[in-house]
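Only the shape, not the letters, is given here:
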C-alpha cells in the first residue's frame, strides 16, 4: 500500500491565548469543514513524515481559524508550530464538482495564452473576497497577477499540465 499524498490546507500564522490554541490561514475551504476529533497533519522541520494532531476545537476567527489541538496544551508547544503548514491526506478531501480544482492541483501548471504564448508557471493562488488571483512566475522571475475569473481563465487542463488564459489588453505587453 502506498503512503497517502499529504495536501496542505492552511498555514499556522500565530498562537492565540495561553492554552495552546493557534490561528490558521486557510487555503480554500477544506479547513473550515474539519470538526472536533478529526485530524490535521503538520510536518515539523525535523520530521519527514507529517505528525497527526487531533482537533479539540475549531472555530472561525476573523479571516482565519482558531484551532486547539488535543496534543498541544500550552503556548510554548503552540509557538513551535507557527509558520508550519497543516494538511490532510488526499483521500480525505471532499469530492469536487466537474471543472473545480483544489489549489494544489493547479500550482505548478504552465500558463499560456489562447494563442499559445507561454506566460510562466502558476506559482501561487491568492484568495480575495471577490475571486482567486493566480500568481504566475515568468522565465525571468517576474510575477504576473491574473484574476481567476471566467473572462480570463479560459481552460484548466491539469492532464495537459496547463492553464489557458486570455489576459486583459495591456497586461502582458512587456512579456
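Ah, there it is. Nothing here was measured: the structure is a model prediction, and the numbers come from that model.

use CA for all of it now, contacts and neighbours both
Fine.

mind listing the strands for this structure?
6-16, 21-26, 39-42, 51-61, 64-69, 85-89, 110-113, 118-127, 132-137, 143-147, 153-157, 162-165 (DSSP state E).

Turn the ones you listed into JSON lines, including distance to residue 98 and mean neighbour count.
Converted to JSON lines, these look like this (distance: least, CA to CA, whole Å; neighbours: other CA atoms under 10 Å):
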{"stretch": "strand 6-16", "distance to residue 98": "20", "mean neighbour count": "21"}
{"stretch": "strand 21-26", "distance to residue 98": "23", "mean neighbour count": "24"}
{"stretch": "strand 39-42", "distance to residue 98": "26", "mean neighbour count": "21"}
{"stretch": "strand 51-61", "distance to residue 98": "28", "mean neighbour count": "16"}
{"stretch": "strand 64-69", "distance to residue 98": "28", "mean neighbour count": "22"}
{"stretch": "strand 85-89", "distance to residue 98": "21", "mean neighbour count": "23"}
{"stretch": "strand 110-113", "distance to residue 98": "21", "mean neighbour count": "21"}
{"stretch": "strand 118-127", "distance to residue 98": "20", "mean neighbour count": "19"}
{"stretch": "strand 132-137", "distance to residue 98": "18", "mean neighbour count": "20"}
{"stretch": "strand 143-147", "distance to residue 98": "21", "mean neighbour count": "18"}
{"stretch": "strand 153-157", "distance to residue 98": "11", "mean neighbour count": "17"}
{"stretch": "strand 162-165", "distance to residue 98": "16", "mean neighbour count": "21"}
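
another one to put next to it:
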C-alpha cells in the first residue's frame, strides 16, 4: 500500500459470536463504517495492513459494532482485538474551510496568545458536543482543552501550531 493510512477506530473487543468487533470511533465521520466501505486493519503487532469490507454496522452504547465480509464468527475476529481500523489518504473527503482531520491536529504545538508554550496535542477525545484536545505537557499532567471558539483562537496545520486563550483554571 503506497499511501498513508489514517486511523478511524480502535478495536477494543469482540461482541457476540457472529463476528462483530467493538470499535471506539476516532473520526467525526460516522459514514466511515457504512456497509460496503473498505477499511484497513492494522494489527497491534505491526505487519502489513489487511483490507476488509464492512458487512454490517450499528451503534451500541458508545461503541460502533462492525462486522466484515468473510469474517463470520467470533474466532475470525478475535485476533483483531487491540488493532486499529484505518482509511487511505484517497478515501478522505474534502473539508470545508476551518475544518481539520484529527491527524492534522495531533502533533501540533500549543501556545497561549501571550506566547507561553503549553505542550503538544497527543490525542483528540470526542465525548459529546465538542472535541477535547489532550495536551502533553513537560513535567505536568496532561491538559484537556475544549475545541471551542472561546479557547482555540488560531490553527496553523502547515506550521503545526495552535494558539489558545485559556479560560481561568483550564491549565491548573
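Cool, got the structure. Everything numeric here is computed off the predicted structure, so don't read it as measured data.

re earlier: I'd like the strands of the first structure as a markdown table, with distance to residue 172 of the first structure appended.
Conversion of these to a markdown table gives the following (distance: least, CA to CA, whole Å):
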| stretch | distance to residue 172 of the first structure |
| --- | --- |
| strand 6-16 | 31 |
| strand 21-26 | 30 |
| strand 39-42 | 38 |
| strand 51-61 | 38 |
| strand 64-69 | 33 |
| strand 85-89 | 33 |
| strand 110-113 | 10 |
| strand 118-127 | 8 |
| strand 132-137 | 12 |
| strand 143-147 | 8 |
| strand 153-157 | 14 |
| strand 162-165 | 11 |
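
measure residue 109 of the first structure to residue 115 of the first structure for me?
As for residue 109 of the first structure, its distance to residue 115 of the first structure is 17 Å (criterion: CA to CA, to the nearest Å).

Please read the previous query as pertaining to residue 129 of the first structure.
30 Å.

do residue 15 of the first structure as well
Relative to residue 115 of the first structure, residue 15 of the first structure is positioned 48 Å away (CA to CA).

do residue 23 of the first structure as well
Applying CA to CA, the value for residue 23 of the first structure to residue 115 of the first structure is 43 Å.

One more: residue 18 of the first structure?
With distances taken as CA to CA, residue 18 of the first structure is found 55 Å from residue 115 of the first structure.

repeat for residue 126 of the first structure
For residue 126 of the first structure, the distance to residue 115 of the first structure (CA to CA) stands at 25 Å.

same deal with residue 51 of the first structure?
Using CA to CA, residue 51 of the first structure is found at 45 Å from residue 115 of the first structure.

again, but for residue 5 of the first structure
Counting by CA to CA - residue 5 of the first structure and residue 115 of the first structure are separated by 35 Å.

one step back: nearest to residue 101 of the first structure, out of the strands of the first structure?
Ranking the strands of the first structure by proximity to residue 101 of the first structure (CA to CA) places strand 153-157 first, at 8.9 Å.

Check the mean deviation of the closest one from the second structure.
Aligned to the second structure and superposed, strand 153-157 of the first structure gives a mean residue distance of 0.5 Å (mean CA distance after the TM-score superposition for the first structure).

what range in the second structure does that strand sit on?
Under TM-score structural alignment, the match for strand 153-157 of the first structure in the second structure covers residues 152-156.
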